[in-house]
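Asks: Coordinates for the following, if possible.
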Amino acid sequence: MSAYLNWYHYYYHNFDWHLFINACQAKDVDSLYCSPFLVNAVLAMGCFFTDHPAALAVPGDQATRGLHFYEEADRLYKAEQDRVSLTNVQGSSIMMLVVSLAGKDKAIDPALRGLQDLVRQVHELHGMRDPISSAELDLQRSLRITEWGAYVYHCGFSMGFGLGYTWGKPSVERPYADEKYSSLVTEWSSYPLNREPIPLRQHALYESLLDVYGFMEETIRLLQITFPTLTPVEKIDAVQAVDDRIVDWYALLPAEHRFDQDSFIVTPATVDLHTTLYFIRLSLWSQAMPVPTESTSSAAEADPLETQQENEPTQQSAATLLPEQDKRGQIVAKCLSIVKLYADVMARFEERFGTKFFTLLTPQPGIFSASFLLTGHLYTSHEEELLLRIMRVLVHVATRNTLVKGVTQMLLKLAEEKVKAQTAQSSALTDKEAQDNAVGQVSPKMFESMEMIVKELQWAPSDHLHFSSRYPNYIADKRDDAGQLSDLLEKWASLAIDEMEAEDPSGKDLMEPEELSTHEQHEIDEAPPLPSIEKDDD
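Replies: Next comes the predicted model:
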């Protein structure tokens, strides 16, 4: 539960944790703010942020992480028979994310529609008259937290899984809109690491996060609804307008919440604020990119940064590029700059917390960034190194997240197919044509480097059976709308790298969690339990 509150709660923030913990400690099963269902949902999600042995339903089986709590929560929810309550809305939101991490994304769409109905019914049940007593103020704040939390969940799922629709912003005021929260400093604990608490304006940070999800809703509407009616130039202009507003908004954030400032505070919530922004911006610009024509694709796919250099004799001058080629080069450069920002912020996070801890939003922009690089944008050793850095991040996450493990394997197979296709094409071309055709593509040496990184996953023969999802829309040229992820992975299972070698030559079981250093183990052994709830009067 501590892991949930510290590593997750101030991003997907959907209940007042003081009211929740107080009712939980009092074992008040009739409380408005805590229920056995919500507790088990919290525990199921918390399992993704800890190496505690109790996090695994089956000892040693990473695919069962949180499964025992999920099954109990599911049983309790069914026993509730869709009873309208705050805790049912809050727990349902969490359960949807647990399900998505297990790869069962086909269940998300109907679950979101059910959640929308629950939110409306809770709003109608409790009303929103002006509160007078402290109990009424608690209820009002909880309702606001819950409605805005459900909105964040919905936007995240709608964009992440390409559902293509949004609810619209809640009609209620934001939970921390009051001026008193803008400067309120609370302590963030890195439990289970035993380190000094970090003073942080968490409420102001959450308000900024709600701004980000406003941009996400706008992005969903633009890409899913408006884009089909626009010309290529109009698409670029529309994306530029949204991106300009994002950049202007970002410049007004407190310095400690901005990655480009020396005073940036590295915590899960501050990092995920940025990974979400990078995911939105990369989604916008990659969708706005003009498709190169066959006759000009080689020139357009040259290093996009070189289109700005008139003194480069080996590349086509920017002055002679067609307008759509020039725009494409600029957009590719923009996308690559966003990919680098993602890699850099993850490097800062690993420097602070190591590789055994990760944020919830670590993998999504990483998968998207890797996909972008693999689809013809590996121009130089700089981009290749970016891809390897991102693959290492994904492998670290995959040790606890089976879905990310599967998608990481997909990225490797995509790279392998790119190399094979490139080799086949080159055999029919002249040396000059083959050299031009290879610009931005995956080289055999690059694939070997990726192979060595992903090999650490040790894809086991049965891993593919834990999935039952639609193929995720991360790689446009590989998407199959009718396919099931479980079917795809079953076909790939026999192609996995060294899948039968479960141990390395040293005898260490690579399927077991990575050993901690003596320093890291001491930090965890000596870590305190739940953070104190008495210091914060909020």
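
Asks: From now on I want contacts and neighbour counts done on CA atoms only, so please keep to that.
Replies: Noted.

Asks: Pull the number of nearby residues for the residue nearest to residue 111 when sequence neighbours are not counted.
Replies: For residue 111, ignoring the flanking residues on the chain, the nearest one in space by Cα to Cα, 6 or more residues apart in numbering is residue 96 at 7.2 Å. For residue 96, the count of nearby residues is 22 (other Cα atoms under 10 Å).

Asks: Quickly note the distance from residue 96 to residue 269.
Replies: Relative to residue 269, residue 96 is positioned 20 Å away (criterion: Cα to Cα, to the nearest Å).

Asks: another one to check against the first:
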Amino acid sequence: MNPVQNQQSSAPGSQWRNGNSGVHRVSTACSLCRAKRLKCDGVMPCGRCCTMQVDCIIDENSDNRRTLKRKLDSLENDRELLIRLVETLRDSGDTRVSTLLSLIRSNASLSELKSFVDEQLRRAQSPELAKAHHEINRLQEASSRTCRNVLDVKRLCDQPVFRVPAKPWTTVTGDDGLVSHIISLYFTWYDPCFSCMDRDIFLRDMKRGDLKSQYCSPFLVNAILAAGCPYSDYAEAYTDPDDSATAGVHFYSEAKKCLEMEEGHMTVATVQGLEALSMCAYAMGKDRRGWLYQGQLIFAVKELDRNTPKTRPDATGQELDLGRVTDFTFWGLYIMTTATAMAYHKPPLIDTPVRPRPQGKQGDKDDLWSPYPSQQNGLPAHFLCHFNSLCDLSMVVNDWCQSVFGDSEKLHFDGIKTIVEDIYRRLLDWEKGMLPCIRVDTDGCILPQVLCLHMYYHTITIMVFGFAKNIADGNGILHSKFHKFAANICLQSARKIASLMDIHRSSWGIDLFVVTYIQWTTVSLFILLEDLDDPMNREAFISLSIVAKVASRRWALGKGMLRAVQVTARKMEVSLPPEIDVLFSDFEKQSWGAKDRRGLSSSYPNFAVSIGSVQTDEIELDKFLEKWDALNISDPGEVDKSPSPRE
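Replies: Predicted structure coming up:
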């Protein structure tokens, strides 16, 4: 027998070539078969190479399964390095290492961590820091080689909660996976906290791709995508992947074009889209534009209310859908506009709805929440319990804003004291009457939207007593007893917000949370600045500063707010805790500049100025920073003399 023939017939796997080729799965073809685009049996050597008496070469780098395995191995190596670094920090008593831990919690990059350790090593010899320095260097080198691969692995493993098509809803991308990813993030982190839509009906019509739907439209979809992009780490969510301020800008621009194309035709989707677009503008630090959208929103709500009849008790099908979606929309917009009114010290724009609150689906087995993008099992969401409780709380906020910001006459001590006592009693009654499923003093896992609800409650308490504590009577006399009581209430609520955020961090991580945390965190930081000598206040301030630093990496408004806290502390001549010196100094040197200041078009009021902790005529965020930031900015070359944009 010919030796070659003998080799061919006895080659491993030859049985698969004899009538069983349909069973064999070949992951990698040899070089000859790949070049000739012929089917290879995948053995070494393969039958064709044996026949032609040539070397059989298999390039393992072309094996997709092996490539994925290498990516996973690389990711595991990075994980091990990170674990070693964390162990180094955990087991050390060095105060500088504790500071490094705070910096890590702020989601600092490896280069920022390395810069801090380099600086500290120059100042003092520390074996713990030296060990941490070594691990950071190794991790940074591994990251620089594999960061793209790690991203690829994340994309390969990503399983969006909701699968929806990109077309025909947006022209920005045709990638169904990307759109599903961003939509899933939006309905995981934002919508459960502040919803103005029926999620299931919206997703149903988005999947159908029907442009005639009154519950889904290109305008609404692009507005939601713009609002959802900051929650994503995918490069496609940014117009410039190296600039977090560009998150969702492409979808935001598309949404504005779609709004123009609607030419004043108002549907439920139009109203919902205006709310999403206004919230997106606020998060981008362009709330002057956001207020314009809210102005359009008020007109749209009136038109919608006039043209939408109340739902009949025996309604079914489309009539039932329209009634449910409209009820959600009106009450959801009421919640958002009252929260915005309180934050910006304005009277509410929308009256309390006369429509019924949404009903049905409460306790439904499909009413689940999952912490996407983490692939964990869903938990009971208790969505309607949360929504109705938020409606009740918003009615208290509405009355407060009407009394304090809607009255043209300036209130004096007796009037404000009466209002505060009434509002505080109602807040306490609201807290006592909460259902067990949305309380935080029970055992079990607490969902982000429940934590959000309680943080909002404590922010309202701070706002109410913050405005009241420095009010003087008609003779200009400050009542010290009431002032002390109000100040203590504010500090207690600020510390409570910090502890709730700690629960969020331990349960769900610190990297993802609803954008409204920015305002609540900032208000708390301003209050805590008044008494950092107290160890409890100092600890809460450190914890919330880390949250603010994380927010500054995702939202332009978060970056402006963190800068406002830093500048306000200097104006108050307050020494910040040394544990976070590096956090603020790093932010000032690496993250904040004239470009960021110019990009702000925000009328958000500095709460420390509003309540009299800082004396200045500039209360709005962009004007406050425009006036004071140039005096404190670390790089004189970055001082910008051009006026800030106004939208």
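
Asks: What does residue 283 of structure 2 correspond to in structure 1?
Replies: With TM-score structural alignment as the criterion, residue 283 of structure 2 lines up with residue 101 in structure 1.

Asks: Near residue 36 of structure 2, how many other residues are there?
Replies: Taking other Cα under 10 Å as the neighbour definition, residue 36 of structure 2 ends up with a count of 8.

Asks: Tell me the counterpart of it in structure 1.
Replies: With TM-score structural alignment as the criterion, residue 36 of structure 2 has no equivalent in structure 1.

Asks: quick one: residue 36 of structure 2 from residue 388 of structure 2, how far?
Replies: When Cα to Cα is the yardstick, residue 36 of structure 2 and residue 388 of structure 2 sit 67 Å from each other.

Asks: Between the two ends of stretch 437-452 of structure 1, how far is it?
Replies: Between the start and the finish of stretch 437-452 of structure 1 there is a gap of 26 Å, counting by Cα to Cα.

Asks: neighbouring contacts of it?
Replies: Residues external to stretch 437-452 of structure 1 that are found in contact with it (Cα atoms under 8 Å, 6 or more residues apart in numbering): 298, 301-303, 374-380, 384, 388, 391, 412, 415-416, 418-419, 422, 426.

Asks: The residues you listed in strands, which ones?
Replies: Using DSSP state E, no member of these sits in strands.

Asks: Pull out the buried residues from these.
Replies: 298, 301-303, 374-379, 384, 388, 391, 412, 415-416, 418-419, 422, 426 (16 or more other Cα atoms under 10 Å).

Asks: What sits closest to the aligned partner of residue 454 of structure 1 in structure 2 if chain neighbours are left out?
Replies: Under the alignment (TM-score structural alignment), residue 454 of structure 1 maps onto residue 584 of structure 2. Across the structure, with Cα to Cα, 6+ apart as the measure, the residue nearest residue 584 of structure 2 apart from its sequence neighbours is residue 566 (7.2 Å).

Asks: Residue 466 of structure 1 and residue 66 of structure 1, how far apart?
Replies: For residue 466 of structure 1, the distance to residue 66 of structure 1 equals 14 Å [Cα to Cα].

Asks: Does the residue nearest to the spatial centre of structure 1 belong to a helix, a strand or coil?
Replies: For structure 1, the residue sitting closest to the mean C-alpha position, by Cα atoms, centre = their mean, is residue 361 at 2.8 Å. Residue 361 of structure 1 carries the three-state label coil when classified by DSSP: H, G, I helix; E, B strand; the rest coil.

Asks: That one against residue 272, yeah?
Replies: Yes: the pair residue 361 of structure 1 / residue 272 is scored as a contact, 5.7 Å apart, by Cα atoms under 8 Å.

Asks: which neighbours do those two share?
Replies: The contact lists of residue 361 of structure 1 and residue 272 share no entry, where a contact means Cα under 8 Å, 6+ apart.

Asks: Check the mean deviation of the particular helix or strand that has the match of residue 454 of structure 1 in it from structure 1.
Replies: When elements are defined using DSSP states H and E, residue 584 of structure 2 is found to belong to helix 581-586. Following the fit onto structure 1, the mean deviation recorded for helix 581-586 of structure 2 is 2.7 Å by mean Cα distance after the TM-score superposition for structure 1.

Asks: In structure 1, which residues correspond to the top helix by length along structure 2?
Replies: In structure 2, ranked by residue count with DSSP state H as the criterion, the top helix is helix 127-157. Under TM-score structural alignment, helix 127-157 of structure 2 corresponds to no residues of structure 1.
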